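Colleague: just to be clear, the model below is a prediction. Sequence and coordinates:
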Amino acid sequence: MNKDVYRDKIVVLDENGEEKEFSIEALFDMKDKTYALLRSEQDQSNTFVMQVENTEDGQFLTGINDSSERDMVLDAYEIAVDANPAE
């Protein structure tokens, strides 16, 4: 994978109110929901999947508390990447 590829970045406040920067690795839809795969800029080994919520006030990221839903989303993402690897 080319590490020089530009990724959109977002800043998220953690539970302590500290700003954390993430790159958006992927956005994808599954079962009428949109998910974002985020990679920590501080620790490249930390990757998170979150649901994108659309409201009248804009878009928000919410955690996925159901471990089976989270696993299903990550499995689907891995299958998609394996089927269409980046050059």
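Modeller: Nice, thanks for sending it over. Keep in mind that this is a model prediction, so the values were computed, not measured.
Colleague: hey, let's count contacts and neighbours off CA atoms from now on
Modeller: Will do.
Colleague: what about the strands in this structure?
Modeller: Applying DSSP state E to the chain gives strands spanning 9-13, 19-30, 33-40, 47-55, 58-62.
Colleague: ok, F28 - contacts?
Modeller: Taking CA atoms under 8 Å, 6 or more residues apart in numbering, we find F28 in contact with 34-36.
Colleague: which of those are buried?
Modeller: Neighbour counting with 16 or more other CA atoms under 10 Å marks 35-36 as buried within the contacts of F28.
Colleague: try this one side by side with the last:
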Amino acid sequence: MESNEIRDQITIEDENGQTKDYSVEALFDMEDHSYALLSSNEDTILMRVEEEEDGQNLIGITDENERDAILHAYEIAVDANPAD
């Protein structure tokens, strides 16, 4: 992907009501869950995608061990199948 190509954008509202725009870097499934890897100018976050009656919601992952394990597995998968 070229650096000037526009990615899907999403706005996240935190627990304090502050909003921040993110680019969707990746969507992937792992261990019966779906995840979204999102990035902004300041940071990159991982969120779980939950199916609800009214659509999909993003849920923050607060367990550091869970987050680290998912990111590690994702990195292994990307390294094994690099994009062109």
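Modeller: Happy to help now that I have it. Remember, it's a predicted structure, so these values are computed and weren't measured experimentally.
Colleague: most tightly packed of the strands of structure 1?
Modeller: strand 33-40 (a mean of 18; mean count of other CA atoms under 10 Å).
Colleague: skipping adjacent residues, who's closest to A36 of structure 2 in space?
Modeller: Spatial nearest neighbour of A36 of structure 2, excluding adjacent residues (CA to CA, 6 or more residues apart in numbering): L27 at 4.6 Å.
Colleague: that neighbour contacts M47, doesn't it?
Modeller: No. Using CA atoms under 8 Å, L27 of structure 2 makes no contact with M47, being 9.8 Å away.
Colleague: list the residues that contact both of these two?
Modeller: Joint contacts of L27 of structure 2 and M47 (CA under 8 Å, 6+ apart) are 35-37.
Colleague: closest to I70 of structure 2 among the residues you listed?
Modeller: Closest approach to I70 of structure 2 among the shared contacts of L27 and M47 of structure 2 (CA to CA): Y35, at 9.0 Å.
Colleague: what is the equivalent residue in structure 1 for the closest one?
Modeller: Using TM-score structural alignment, the partner of Y35 of structure 2 in structure 1 is Y35.
Colleague: which ones are touching the closest residue in space to that match that isn't next to it in sequence?
Modeller: Nearest residue to Y35 of structure 1, sequence neighbours excluded (CA to CA, 6+ apart): Q51, at 4.4 Å. Counting by CA under 8 Å, 6+ apart, Q51 of structure 1 makes contact with 33-36, 61-64.
Colleague: if we go to 10 Å?
Modeller: 27-29, 33-37, 60-64, 70, 73 (CA atoms under 10 Å, 6 or more residues apart in numbering).
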